[in-house]
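Engineer: quick one, what's the 3D model for this:
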Amino acid sequence: MSENSERSVVVERTGKGTFVATNGRGESVRFGTVTDAGQDAGFTPIELFLAAIGGCTAADVDTATSRHAEPTDFSVAVTGDKISDELGNRLINLTVAFTVAFPDGDGADRARTILPRAAKTSHDRLCTVSRTVENGTPVTVTIRLPNGVVKQR
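Structural biologist: Here you go, the predicted structure:
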């Protein structure tokens, strides 16, 4: 493991049902649920999760294909079904669907040829987000109280 392997964000409550996540570079994103006043709180946590899966694999595929040709269309739709069962609330049937088009030309032909392999490589090896989900990485919850630390799992 490299010395700088940790990734982190800080999530702060900004109001009832609303939060802001800020990374170490100072970038932030607002999210939450619809507030009691009916105001939209931005993305929901599930939508951010789906965006993370799509964004991770999109970045991998874009890096591999755009060096050959600039796409004329590039989007990734990520879907899943939210269920609640004996395992608790979760998403099933996660699907990542690419829509990518390139102009005519040799470079574009090469990009089209490597597109399926790039998507497979991202899914099987490169995308940290989907690899973490598929490998079932445990999450540890720690609660910091004024009088000490309590760990929960």
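Engineer: okay, CA-based contacts and neighbour counts for the rest of this
Structural biologist: Fine.
Engineer: give me the contact list for the helix or strand residue 89 falls within.
Structural biologist: Assigned by DSSP states H and E, residue 89 belongs to strand 88-101. With Cα atoms under 8 Å, 6 or more residues apart in numbering as the contact definition, strand 88-101 has outside contacts at 53-54, 71-84, 112.
Engineer: switch the cut-off to 7 Å
Structural biologist: Contacts of strand 88-101 with the rest of the structure, by Cα atoms under 7 Å, 6 or more residues apart in numbering, involve 54, 71-84.
Engineer: one more sequence to fold, the one below, so I can look at both together:
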Amino acid sequence: MTQPDPTAETGGTGPGHRAVTLTRTSHGEFDVTNVRGGTIHIGTGESDDFTPVELLLTAIAGCSAVDVDFITAKRAEPTEFVVVSEGDKVKSAEKGNHMEDLEVTFRVRFPQGPEGDKAREMLPRSIAQSRDRLCTVSRTVQLGTPITMRED
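Structural biologist: Model prediction:
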């Protein structure tokens, strides 16, 4: 099956450009396809499919988890690596629907020994680096980047 080329639809170019395409499958449900052909199904929360808000939380946690894993695993492979991303969905007359109090919690354990000690020592710094500089997703949310919505 030929996958749609999101860059052709949006006109984006360049090595930093990223895009996904959503295709409606039924009322309130969509297949999301990336340029590599990967797909996920999203819905409204009436089934076990991820909702857009859950995907936002996933993207925030996933981006930082990858950063932290790449940094700490150079020192030792984790014996446990769990990340919880959470927040409160708020309906506001002034600001509209949005998320507040976003929090990402890392529970990462390393084996005993010098390599594990080095990884444990690096863990707080790697989390801070991801939050403050490396994670494109959380940095974008924190900076409050404007979003343009248009009709094609």
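Engineer: TM-score for this pair?
Structural biologist: Overlay of the two chains. TM-score (TM-score structural alignment, normalised by the length of the second structure): 0.88; 139 aligned residues with a Cα RMSD of 1.2 Å.
Engineer: thinking again about what came up before, select only the buried ones of the contacts of strand 88-101 of the first structure in ChimeraX?
Structural biologist: Here the buried members of the contacts of strand 88-101 of the first structure are turned into a ChimeraX selection, burial being counted by 16 or more other Cα atoms under 10 Å:
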select :54,71,76,78,79
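Engineer: residue range for the next helix-or-strand element following the strand holding residue 89 of the first structure in the second structure?
Structural biologist: Next helix or strand after strand 88-101 of the first structure toward the C-terminus (DSSP H and E): helix 106-121. Aligning helix 106-121 of the first structure against the second structure (TM-score structural alignment) gives residues 114-129.
Engineer: stretch 45-60 of the first structure too?
Structural biologist: Using TM-score structural alignment, stretch 45-60 of the first structure pairs with 52-67 in the second structure.
Engineer: quick revisit: now intersect the contacts of strand 88-101 of the first structure with the strands, please.
Structural biologist: Those of the contacts of strand 88-101 of the first structure mapping onto strands are 73-84, per DSSP state E.
Engineer: for stretch 118-129 of the second structure, buried residues please.
Structural biologist: 118-120, 122-123, 126-127, 129.
Engineer: residue 26 of the first structure matches what in the second structure?
Structural biologist: Checking with TM-score structural alignment, residue 26 of the first structure has residue 37 as its match.
Engineer: now that match: how far from residue 21 of the second structure?
Structural biologist: 10 Å (Cα to Cα, to the nearest Å).
Engineer: who has more neighbours, the two?
Structural biologist: residue 21 (17 against 13; other Cα atoms under 10 Å).
Engineer: that one corresponds to which position in the first structure?
Structural biologist: So residue 21 of the second structure corresponds to residue 10, using TM-score structural alignment.
Engineer: do I have it right that that match meets residue 20?
Structural biologist: No - if you go by Cα atoms under 7 Å, residue 10 of the first structure and residue 20 don't touch, sitting 8.1 Å apart.
Engineer: what's the match for residue 73 of the first structure in the second structure?
Structural biologist: Residue 73 of the first structure maps onto residue 80 in the second structure, by TM-score structural alignment.
Engineer: let me fix that, I meant to ask about residue 96 of the first structure.
Structural biologist: Under the alignment (TM-score structural alignment), residue 96 of the first structure maps onto residue 104.
Engineer: the helix or strand containing the match of residue 21 of the second structure vs the second structure, average offset?
Structural biologist: In the assignment (DSSP H and E), residue 10 of the first structure maps to strand 9-15. Strand 9-15 of the first structure, aligned to the second structure and superposed, deviates on average by 0.5 Å (mean Cα distance after the TM-score superposition for the first structure).
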